[in-house]
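> Got a predicted structure here, sequence first:
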Amino acid sequence: MKQFIFLFVVAVMLGGCKKTIKKIQEETAETLIVKAITDGRWTVTVYTDGTTDYKSEFDGYEFQFKTDRTVDAIKNSATEATGTWNEDKVNIAIIADYPVSAAVTLQRLDGNWKLKDSNWTWVKAQQTINGTLFTLELRKK
């Protein structure tokens, strides 16, 4: 009987350790991802709304993502508008929102962008709105 209780206690402890290790791994991964996003400025290299190319509207803009989940749209060395961003871990997406007072170009970035491919210096994302596929690619400067 004592052996059974000992094995039960060890099994519970190991299960708790595995959960703790998994939690630490998830928190470390999240920290690295947020660091990659917030370290440096980003530019738009592709933006299409269905078959319409709007990339040229983003020429001159740089985007600085911050750890407080805000993002500055910078043009000609001045912050033109500040929006918000947040990660959607379940759907592997980034949710962006600029205020209605921001330029229409910046409001094009609003929405739930599903990440399709990425590395530490570029991101490809898509979202579908009313049956239209939007494509966005960002590159770190």
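That came in fine, so what should we check first?
> alpha carbons only for contacts and neighbour counts from here, please
Will do.
> The residue most central in space within the chain sits in which helix or strand?
Residue closest to the mean C-alpha point of the chain, counted by CA atoms, centre = their mean, is Ile94 at 3.8 Å. Secondary structure here is read from DSSP states H and E; on that basis Ile94 sits in strand 93-97.
> Please enumerate the helices of the protein.
Applying DSSP state H to the chain gives helices spanning 2-38, 104-107.
> Tell me which residues of the first one come out buried.
What that stands for is helix 2-38. Judged by neighbour count using 16 or more other CA atoms under 10 Å, the buried positions of helix 2-38 are Val34, Ile37, Thr38.
> wait, isn't the second one in contact with Phe65?
Yes: with contacts counted by CA atoms under 8 Å, Ile37 reaches Phe65, the gap being 6.4 Å.
> quick revisit: burial of the residue nearest to the residue nearest to the centre of the chain when sequence neighbours are not counted, as a residue count?
Closest residue in space to Ile94, ignoring its immediate chain neighbours: Glu87 at 4.6 Å, by CA to CA, 6 or more residues apart in numbering. Other residues near Glu87 number 18, with proximity taken as other CA atoms under 10 Å.
> The structure to be compared is supplied as follows:
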Amino acid sequence: MRSILAIFGLALTLTGCAKTIEKKAEDAVLEAMTTGQWYVVEFRENGNDITTSFSPYSFQFYRDGSISALSTAPAVNGIWFGDPNARTITTNFRSATEPISKMNAVWAIKDNSWDYVKAETTVDNNFRFLYLKKK
């Protein structure tokens, strides 16, 4: 009986540790993404470089899950979600037109650091590559 209780107690402890680790990973993603503004270094769609379409914009990610595409025109607002376990970032600018609407996707993070993210996605059979860098 004691060994069953010990195993149950260990299982609870490990579950708590896993949740703590997951929370710390989420906090790290939030800290990295929400500190400073980001700009597009490179954006390719099906191999075509359309980076210059994004040159007027910088992106501000907020802790509440909102995101703004900032330029001299009024900001374009949307939502974002980072999943450190799946290594994805989801962005959705609901009312955006191109080029900002091309950001609407679940992006698989291929490479990243505190000041850059390289990600890929496929939307409607269009392969997209995104390289964001912090200002």
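That came in fine, so what should we check first? Just so we're clear, the structure is a prediction, and the values are computed from it rather than from any experiment.
> rewinding a little: ok, of the buried residues of helix 2-38 of structure 1, which one's closest to Asp53 of structure 1?
Lowest distance from Asp53 of structure 1 to the buried residues of helix 2-38 of structure 1 (CA to CA) belongs to Ile37, with 24.7 Å.
> Now check structure 2 for the residue matching Ala11 of structure 1.
Using TM-score structural alignment to pair residues, one finds that Ala11 of structure 1 aligns to Ile7 in structure 2.
> where's its match relative to Thr13 of structure 2, distance?
Look at Ile7 of structure 2 and Thr13 of structure 2: by CA to CA, to the nearest Å, they are 10 Å apart.
> now the counterpart of Lys114 of structure 1 in structure 2, nearest residue through space, not along the chain?
For Lys114 of structure 1, the aligned position in structure 2 is occupied by Ala108, per TM-score structural alignment. When the adjacent residues along the chain are set aside, Ala108 of structure 2 lies closest to Thr88, with 4.6 Å between them (CA to CA, 6+ apart).
> Quick check, that neighbour in contact with Ile109.
Yes: contact between Thr88 of structure 2 and Ile109 holds when scored by CA under 8 Å: they sit 5.5 Å apart.
> if we can go back for a sec, I figured the residue nearest to the centre of structure 1 was touching Leu115, is that so?
Yes: in this structure Ile94 of structure 1 lies within contact range of Leu115 using CA under 8 Å: 7.3 Å.
> Tyr116 of structure 2: how many residues sit nearby?
For Tyr116 of structure 2, the count of nearby residues is 19 (other CA under 10 Å).
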